[in-house]
Each structure stands twice: as structure tokens, then as C-alpha cells.
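Chemist: this one's sequence-less:
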């Protein structure tokens, strides 16, 4: 019997901006290259169950491209996608952006990913965590202009 490994990356940052402004930046896929040091490119329609194309540049790592499927879209609150390597259960990643209104002219931006699958224990996700943190800081800088 195979045991399914699991890991999570969780990052959070306070940003002085409205949920609408953060949402507009996150869903403007064509401009990711101009501000985002981690996710170079995203393309595709923002519709649940649609595949998008994502290119990431992990800090100190090699660029990677994949085609996840959008899972949950809640305007001004949540965007998530599921990436699957080769076949489900091998190395899956559920990536989520969450925007929580603090009701004080700021939001909490949460970026997290839950990894699961037979190969998860073989991967060091430190570079991915650094990428999330770099993206969060870049988003804060862009939104607070």
C-alpha cells in the first residue's frame, strides 16, 4: 500500500489596498511579466474548469511551465488552480490566492499551495516558498503605489 505524501506552503502579507485592486492585478495575466518575479507568465481564460498556461521562475531554480486547471474563482476573494504532473496522484499542487478584507483600508493576501502525491516527499519546496514571498512583496509594492 502506497502512502500519499502531503506538504503545504503558506505565505501571508498585509497590503494597503482594496480587494478590487488586488483582484485586478492578480487577474491581469498579460501584465505579470512587468511586476511578478516568480510567475513570469499566465495565459488563458479566467473560467472555472479551464486550463491556463503558467510559467514560473523559482528563486535560484530553473524556469518551469505547466497547464493547471482553474478550480475556484470568487471575484475579489479567491482564485485557485490545480496542477497535475503526468497523472493524478503522482505530484499534484492546489495553488490558491486569497484576499481577505481587513475593513481598515487593507487586505491580507494569502498565497498557499497544497501538494500531494507519491513523489511529494522527493521535492524540496524551499525555492518555491521564496518565490511566493517574492511575489507577495512585489504585489504589495505594485498595489500600494
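Modeler: Right, received. Where do you want to start? Keep in mind that this is a model prediction, so the values were computed, not measured.
Chemist: Going by C-alpha atoms from here, please, whenever you check contacts or count neighbours.
Modeler: Fine.
Chemist: Run a quick neighbour tally on residue 127.
Modeler: Neighbours of residue 127 under the rule other C-alpha atoms under 10 Å: 15.
Chemist: right, and it touches residue 63 too?
Modeler: No: taking C-alpha atoms under 8 Å as the definition, residue 127 is not a contact partner of residue 63, at 11.4 Å.
Chemist: Please enumerate the strands of the protein.
Modeler: 5-15, 39-43, 53-56, 64-66, 69-74, 78-84, 92-101, 107-117 (DSSP state E).
Chemist: wait, which of those is closest to residue 136?
Modeler: strand 5-15 (6.7 Å; C-alpha to C-alpha).
Chemist: biggest helix in the chain, by residue count?
Modeler: Longest helix in the chain by number of residues, with DSSP state H as the criterion: helix 126-143.
Chemist: okay, the angle between that one and strand 39-43?
Modeler: Interaxial angle of helix 126-143 relative to strand 39-43 (axes from the mean of the first three to the mean of the last three C-alpha atoms, to 10 degrees): 80 degrees.
Chemist: structure B:
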């Protein structure tokens, strides 16, 4: 299994962080990894995105797994080979901290017998992408907080 986890404390309210995560139309303004994204957020619904693993963002479709307003948004790829070949899970978690701060957790895993190959070929690009997205969420939410 290949796991990427990023946890940051953000100087913004959970509501401001959540707004950044769910304002999909604004992703091109701040998100260096997921350049486009659209979904209804309903479990089972598709998520159409363009992911920047290479110089030109590539289309990708995932499926909403869980959506809890203000707290959790997770999704998965369509499993390959019933999940034994390759499957993924991605989540955004938001938790209130004291003094109006927020704990944001970005979590991703790939599993299946093909995951070591994907990690070898794309691991550093995925690490960079999720780090950039996490930093973007933090910076955008803190900017919103500073604006009041």
C-alpha cells in the first residue's frame, strides 16, 4: 500500500477551510494539483477532474464515497480488478481547534498489486501534488480569514 498523509493547522475557521475545499470552481485560482473539479458531492456521484501530474492536466473520474458537511469529503477511483489490482481512497478532513484554528488532514492511499509500480512511476509527482494542494488550502483559507 502507498499512503500520502498531510496534516496542517490552519489559522482560519473550519467554515473557511471547508469553503475552500468545496468551492470547486475556484480551484484553478489556487490549486496546483487539481486544476478542475466538478461534482454534486452526493455519495455515489462522479467527480470529474483534471489532475496535473504532468505538464498538461489529465482528465480523471472518481466516485464520491462520503460527504459530511463541514467535516469530511472522501472519494475513490473505480477499482481495477475488483480492487485487487488497484484501488484508491482520498479524503479531506476538517476539525475545529481552539482559538478559531482548524486541523486539516489530507489522506490518500493506493492499494492492490499494481500500487508498487504506480508508486515507482508517479509517487514523487503524487507527493508533490498533494503537498501543493494542502499548502494551497492553507494559504487560501488563511487569506479568507485575514479578509474577515
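Modeler: That came in fine, so what should we check first? Computed from a predicted structure; not experimentally measured.
Chemist: Redo the strands of structure 1 as a markdown table? Include mean neighbour count and distance to residue 133 of structure 1.
Modeler: Below are the strands of structure 1 laid out as a markdown table (neighbours: other C-alpha atoms under 10 Å; distance: least, C-alpha to C-alpha, whole Å):
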| stretch | mean neighbour count | distance to residue 133 of structure 1 |
| --- | --- | --- |
| strand 5-15 | 16 | 7 |
| strand 39-43 | 20 | 12 |
| strand 53-56 | 17 | 13 |
| strand 64-66 | 14 | 18 |
| strand 69-74 | 17 | 22 |
| strand 78-84 | 20 | 17 |
| strand 92-101 | 20 | 13 |
| strand 107-117 | 20 | 9 |
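Chemist: Nearest to residue 140 of structure 1, out of those strands?
Modeler: Across the strands of structure 1, closest to residue 140 of structure 1 is strand 5-15 (C-alpha to C-alpha), at 5.4 Å.
Chemist: Go ahead and name everything in contact with the closest one.
Modeler: 106-121, 125, 129, 132-133, 136-137, 140, 143-144 (C-alpha atoms under 8 Å, 6 or more residues apart in numbering).
Chemist: returning to what we had before: is it possible to export the strands of structure 1 to CSV including distance to residue 31 of structure 1?
Modeler: As requested, these are exported to CSV (distance: least, C-alpha to C-alpha, whole Å):
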stretch, distance to residue 31 of structure 1
strand 5-15, 19
strand 39-43, 8
strand 53-56, 13
strand 64-66, 17
strand 69-74, 19
strand 78-84, 17
strand 92-101, 17
strand 107-117, 19
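Chemist: wait, which of the ones you listed is closest to residue 22 of structure 1?
Modeler: Smallest distance to residue 22 of structure 1 across those (C-alpha to C-alpha): 7.7 Å, for strand 92-101.
Chemist: Can you state the mean residue-to-residue distance of the closest one versus structure 2?
Modeler: Here the mean offset of strand 92-101 of structure 1 against structure 2 after fitting is 0.8 Å, by mean C-alpha distance after the TM-score superposition for structure 1.
Chemist: which non-adjacent residue is nearest the aligned residue in structure 1 for residue 86 of structure 2?
Modeler: In structure 1, the residue paired with residue 86 of structure 2 is residue 91, using TM-score structural alignment. Leaving aside its sequence neighbours, residue 91 of structure 1 sits nearest to residue 117 (C-alpha to C-alpha, 6 or more residues apart in numbering; 4.5 Å).
Chemist: Check the alignment and tell me where that neighbour lands in structure 2.
Modeler: Aligned partner of residue 117 of structure 1 by TM-score structural alignment: residue 112.
Chemist: Please identify which helix or strand holds residue 144 of structure 2.
Modeler: Secondary structure from DSSP states H and E places residue 144 of structure 2 in helix 115-147.
Chemist: can you pull the buried residues of that helix?
Modeler: Within helix 115-147 of structure 2, the residues that count as buried by 16 or more other C-alpha atoms under 10 Å are 115-116, 119, 123, 126-127, 129-142, 144-145.
Chemist: Quick one: distance of it to the chain centre.
Modeler: 8 Å (C-alpha atoms, centre = their mean, to the nearest Å).
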